[in-house]
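J.: Generate a structure from the sequence data that follows.
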Amino acid sequence: MSNKELGIVVNLNSSYTDFQFNPYTITCFLAFAPFVYIIPTFIIVFRIIRKFLRNVFRKKDPSFNRHVFIVLVLSQFSNIGFFLADLFVMRVPSTGMMTSWCYRQEPNEFLKILFISQSYFNYCAMLYPVLFSIIRLVITYLPNRHNDINTKILKYSIPLIHIWPLLFNLYLIPALGVCRQHFAPYKLGAVYVHIINSWRGMMGAPFTVLNSAVWLTVCLILNWILYRKLRELKSLSQSSSQTSQINKNRTIEISLSITTFAMLSAYIAHLIFLGAFLIDYDVATYLVVIRPFGFDLELCAAPWVFYLTHPAFRKRKDSKIVVAANKKTIKSVDY
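T.: Prediction:
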C-alpha cells in the first residue's frame, strides 16, 4: 500500500499551516467517551491486583490460584499499555489536538516509539489468553502436579511473550514516525500516528492479522480440549459426596471459562478492523470510528467478568464465634 493510500503526511505540510483545533466535535466525543467505562475498569483491575498481592504476602484464600492471577494481572498490564499507547497513536490525534504540533515536526523517532509501543503491547495482549488457557489445562489434567508444572511454564513463557513482539517490529528499525491524515468520514486535521521508510516498505497489519488468526485458533482448540475434560469430570463427580467443594470448583471453572472467552474478543477485533484495512481501505476508514470500542472490549470485559464471578471476590458469611468468659457473652466476632 502506497503512502497516498495510507493518507497524506502532515509533518511540514503547508496545508495545515492555519489549522485550528475545535474541541466541540463528534471525534472528540468518541475519543474521550471510553473513559466513562475505562476509569471504573481501572478500579476493578486495581482490586484484582490488590487481591493478588494480599494472597501472595498475607492471607491465603483457598479459591486463589497464584498462576491464574499472575497471568490475568500481566494480561491486564498489557491491555492497559496498549490502551495508553493507542490513546496517543489513534484516539487523541483523531480529535485534531496533535495536528498543529505534528505539522511543526519533521518525521522523527518519538512518533516511531509511540507507534512501536502500540504494536508491542498489542502482541503481548494477544499471547496472554493462550497462556491463560494452557494454565487452566494443566490444572485440570494434572491437579496433583499443576503447581510445579505451571511455575516452570510461567518461568519460560512470560519472558518469551515479551520477546515475541520484538521480532515483528524489526522492520521498523530504519523507519521514522509521522502523522497521517484520516480519510472520510474524518475532516481535515483528524490524524493518526504512522511510519514511513520502513524496511522494504513493510507494514505491520498483515503480521497482526496472521497472529490474531493463529492465536485465536490455538485458544479455541485448547478450550475445546478443556471443555471435553470438564464434561468428563462433571459426570464422574455426580456420585461424589463432596457436593459443596464440587459446586465451588464448578463456580471457579465457569468464572475462568467466561473470562477466557472475554479475552478472545481482542482477536475478533483485530481480524475485523485490520482485515478490512487490508481488503478495502475505504471501508476501513469508516470502521475506524467504532474501532476504539472494539479494542476496549477485552480490556473491560475480562476483569469485570473475573471480578464479578470468581469466588475469591465474594464476601463469605462465615459462622460467628462467640467468645465466652465467666459465663457471660463478651462479643460475637465475624471471620
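J.: hey, let's count contacts and neighbours off CA atoms from now on
T.: Will do.
J.: Give the closest residue to residue 5 in space, chain neighbours not counted.
T.: Closest residue in space to residue 5, ignoring its immediate chain neighbours: residue 281 at 7.8 Å, by C-alpha to C-alpha, 6 or more residues apart in numbering.
J.: again, but for residue 197
T.: Nearest one to residue 197, counting by C-alpha to C-alpha, 6+ apart, is residue 175 at 4.7 Å.
J.: quick one, what contacts that neighbour?
T.: Shown in contact with residue 175 (C-alpha atoms under 8 Å, 6 or more residues apart in numbering): 112, 195-199.
J.: do residue 124 as well
T.: 75, 78, 161-162, 164-165.
J.: which of the residues you listed tops the neighbour count?
T.: residue 75 (26 neighbours; other C-alpha atoms under 10 Å).
J.: Next secondary structure after the helix or strand hosting that residue?
T.: For residue 75, the host element (DSSP states H and E) is helix 66-86. Next along the chain after helix 66-86, taking DSSP H and E as the criterion, comes helix 92-95.
J.: Which elements pack onto that next one?
T.: For helix 92-95, the packing partners by 3 or more C-alpha pairs under 8 Å, 6 or more residues apart in numbering; DSSP states H and E come out as helix 26-32, strand 191-196.
J.: Can you show me the helices along the stretch 101-250 of the chain?
T.: For the stretch 101-250 of the chain, the helices defined by DSSP state H, counting those that start in this stretch occupy 109-141, 146-167, 205-237, 243-263.
J.: Now do the third one: distance to the chain's middle.
T.: Yep, that's helix 205-237 we're talking about. 18 Å (C-alpha atoms, centre = their mean, to the nearest Å).
J.: So which bits of that helix are buried?
T.: 205, 208-209, 211-212, 215-216, 219-220, 222-223, 226, 230 (16 or more other C-alpha atoms under 10 Å).
J.: Can you tell me which of those residues comes closest to residue 266?
T.: For the buried residues of helix 205-237, the minimum distance to residue 266 (C-alpha to C-alpha) is 8.3 Å, reached by residue 212.
J.: What is the burial count for the residue nearest to the closest one when sequence neighbours are not counted?
T.: Excluding the flanking residues, the one nearest residue 212 by C-alpha to C-alpha, 6+ apart is residue 267, at 5.0 Å. When counting by other C-alpha under 10 Å, one arrives at 23 neighbours for residue 267.
J.: Doesn't residue 315 belong to a strand?
T.: No: with DSSP: H, G, I helix; E, B strand; the rest coil as the criterion, residue 315 is assigned coil and is not in a strand.
J.: re earlier: check which helix or strand the residue nearest to residue 212 maps to.
T.: Residue 267 belongs to helix 265-279, assigned by DSSP H and E.
J.: returning to that earlier point: could the contacts of residue 124 be laid out in JSON lines, adding distance to residue 302?
T.: JSON lines is the format used below for the contacts of residue 124 (distance: C-alpha to C-alpha, whole Å):
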{"residue": "75", "distance to residue 302": "10"}
{"residue": "78", "distance to residue 302": "13"}
{"residue": "161", "distance to residue 302": "19"}
{"residue": "162", "distance to residue 302": "21"}
{"residue": "164", "distance to residue 302": "23"}
{"residue": "165", "distance to residue 302": "22"}
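J.: Proceed likewise with the subsequent sequence, for comparison:
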Amino acid sequence: MEESIHGLQEYIEFQYTFTFSTVLAVIPILYMTPTIVVMFKIFMSCRSPSHWNHAHSMNHNIYIIIMLYFLFNTLFFLSDFIRFSLPTTGILTSWCASIQPNHFFKIIFFLTFYFNYCILILPFLLCLIRLVILFYPKDHPMICHKIMTFSIPFLFLIPFCCTAFMIPALGYCRQMGPPLHFGATYLYYSGGWFGWRNSYIHLVMSIVTCSLTVLCSVLMVWKLRQSAFNNSSARTKQQSQRAETSLSITMISFVIPFINNTILTAVYLTIPSWVYYLMIFRPFGNDCETIMMPWILYLTHPMFRKKTTVRQSSAVSTIRATSSPIL
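T.: Here you go, the predicted model:
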C-alpha cells in the first residue's frame, strides 16, 4: 500500500489546522448547493401533470436521462467529496491513521468511479436520443423506446464491469505530496483482481464516450443548420441559433472534465511527482459539467419561462418538442 498512513505515529498524533485545503473543500459546496436546488426545481416541474400537456413539454426519454444524470452527478459529487476533498483538509487524518485498511474505504472509492462512469455514458445517450428525434421526427417514439430498453440496463452494467476488479481490494488513506501540506490525504485502493489499474480503464472509457458524444453533437449541429437553411421562417432560424448556442456551451461543459481527467491520468502514469499539483484543480474541472447542464436547461428551456408566445409552425414545433439541455 504505497504512501499509506495507517499505523504511522506521526499521522495518528496529527492535529488539524485551518489551511488552504479547507478553503478548496468549502468552495464546491457553495456552488453545488444552488445547483442541487435547480435540479430539484426541474424535477418538480416535470412531475406536474400539466407539464406533459404543455406546448414546451420535454420528451419522456430525455426526461428520464436528465433525471438519471442529475442523480448520478449528485451522488458522484458526494462520494468524491468524501474520497478526496474532505481528507485533503486533514480533518480525518488522525482517525484514518489509527484504523486498518478496510472495505468501507474501498466502497467509497468504488462508488465514486461507478457514478463517474455513469456520468460519462449519459451525455452520449442523451445526444443519441436527441439525434434520433431530429433525424426521424415521425418514427422517433418507437426508435427511442428500443434504444432506452436496450441502453438503461447497460448504463448500470458497464460501470460495474469497469469497477468489478476492485471487489477483493482494500481501501486505505494515502498521503498527498507537495504542494499540499503534511496531513493531506485521500482514499485509494490496493489488491484488486489481476493487478488492473483504474487509471487505464477510466482513460479508455473517457476517450470512447467523449468521442461518441462529440460526434453526435456535431451531427446535431449540422442537422440544425440544415433545418434553419431550408426554412424561411425567421422564428425558426432564431430557435435553431439558440439551440446551436446551447449545444456549443454544453459541448464545452463535458469536454472540460474529459481534458481535465485525461491530463491528470497521463501525468499520474508518467510523472507521478507532479500529479498533486494538478489534483488541486481536479474537482473544479469535474464539476463544470455538473453545474452547467442543469443551469443551461433551467435558463434556456421554454418550459421554465413564465411568459411565452407560442407560434404554430411545424418547424418551430419540431425544435421546441425536442428541447433539452443539449439544445
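J.: about what we covered before: now render the helices and strands packed on helix 92-95 of the first structure as TSV, adding distance to residue 40 of the first structure and mean neighbour count.
T.: Below are those laid out as TSV (distance: least, C-alpha to C-alpha, whole Å; neighbours: other C-alpha atoms under 10 Å):
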stretch	distance to residue 40 of the first structure	mean neighbour count
helix 26-32	14	16
strand 191-196	27	25
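J.: Of those, which is nearest residue 333 of the first structure?
T.: Among those, helix 26-32 sits nearest to residue 333 of the first structure (C-alpha to C-alpha), with 46.7 Å.
J.: Report the inter-axis angle for the next helix-or-strand element following the closest one versus helix 66-86.
T.: Once the chain leaves helix 26-32 of the first structure, the next helix or strand it forms, by DSSP H and E, is helix 35-57. Relative orientation of helix 35-57 of the first structure versus helix 66-86 (axes from the mean of the first three to the mean of the last three C-alpha atoms, to 10 degrees): 150 degrees.
J.: on contacts alone, who are the packing partners of helix 35-57 of the first structure?
T.: Using 3+ C-alpha pairs under 8 Å, 6+ apart, helix 35-57 of the first structure sits against helix 66-86, helix 291-309.
J.: For the longest one, which helices and strands make contact with it?
T.: By that I understand helix 66-86 of the first structure. helix 35-57, helix 109-141, helix 146-167, helix 291-309.
J.: Out of the ones you listed, flag the one nearest residue 17 of the first structure.
T.: Nearest of those (C-alpha to C-alpha): helix 109-141, 19.9 Å.
J.: Mind reading off the mean deviation between that closest one and the second structure?
T.: Compared with the second structure after the fit, helix 109-141 of the first structure shows a mean deviation of 0.5 Å (mean C-alpha distance after the TM-score superposition for the first structure).
J.: Which residue numbers in the second structure does that helix align to?
T.: With TM-score structural alignment applied, helix 109-141 of the first structure matches the range 103-135 in the second structure.
J.: Over to stretch 86-97 of the first structure?
T.: Taking TM-score structural alignment, stretch 86-97 of the first structure hits residues 80-91 over in the second structure.
J.: Stretch 214-221 of the first structure too?
T.: Counting by TM-score structural alignment, stretch 214-221 of the first structure pairs with residues 208-215 of the second structure.
J.: Residues contacting that stretch, please?
T.: Everything outside stretch 208-215 of the second structure that qualifies as a contact, by C-alpha under 8 Å, 6+ apart, is 120-121, 123-124, 127-128, 251, 254-255, 258.
J.: Columns distance to residue 90 of the second structure on top of these, output as a markdown table?
T.: Shown next, in a markdown table, are the contacts of stretch 208-215 of the second structure (distance: C-alpha to C-alpha, whole Å):
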| residue | distance to residue 90 of the second structure |
| --- | --- |
| 120 | 30 |
| 121 | 33 |
| 123 | 35 |
| 124 | 37 |
| 127 | 41 |
| 128 | 43 |
| 251 | 36 |
| 254 | 31 |
| 255 | 31 |
| 258 | 28 |
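J.: Tell me which two of these sit farthest apart.
T.: 128 and 258 (18.8 Å).
J.: hmm, back to that, next, the mean deviation of the match of stretch 214-221 of the first structure compared to the first structure.
T.: With mean C-alpha distance after the TM-score superposition for the first structure, stretch 208-215 of the second structure averages 1.2 Å from its match.
J.: which ones are touching the aligned partner of residue 200 of the first structure in the second structure?
T.: The alignment partner of residue 200 of the first structure in the second structure, by TM-score structural alignment, is residue 194. Residues in contact with residue 194 of the second structure (C-alpha under 8 Å, 6+ apart) are residue 165.
J.: now residue 290 of the second structure
T.: Applying C-alpha under 8 Å, 6+ apart, the residues contacting residue 290 of the second structure are 70, 73.
J.: From residue 224 of the second structure, how far off is it?
T.: Counting by C-alpha to C-alpha, to the nearest Å, the separation of residue 290 of the second structure from residue 224 of the second structure is 25 Å.
J.: Residue 297 of the second structure too?
T.: In terms of C-alpha to C-alpha, residue 297 of the second structure sits 18 Å off from residue 224 of the second structure.
J.: So for stretch 261-281 of the first structure, what gets flagged as buried?
T.: For stretch 261-281 of the first structure, using 16+ other C-alpha under 10 Å, the buried residues are 261-267, 269-277, 281.
J.: Over to stretch 248-260 of the first structure?
T.: So, applying 16+ other C-alpha under 10 Å, buried residues of stretch 248-260 of the first structure: 252-253, 255-257, 259-260.
J.: mean deviation of it from the second structure?
T.: Mean deviation for stretch 248-260 of the first structure: 4.5 Å (mean C-alpha distance after the TM-score superposition for the first structure).
J.: now what about that stretch, what contacts it?
T.: So stretch 248-260 of the first structure is contacted by 63, 129, 132-133, 301-303, 305-306, 309-311 (C-alpha under 8 Å, 6+ apart).
J.: and if we set it to 10 Å?
T.: Stretch 248-260 of the first structure has contacts (C-alpha atoms under 10 Å, 6 or more residues apart in numbering) with 63-64, 68, 72, 128-130, 132-133, 136, 140, 219-220, 223, 226-227, 230, 234, 243-247, 262-263, 298, 301-312.
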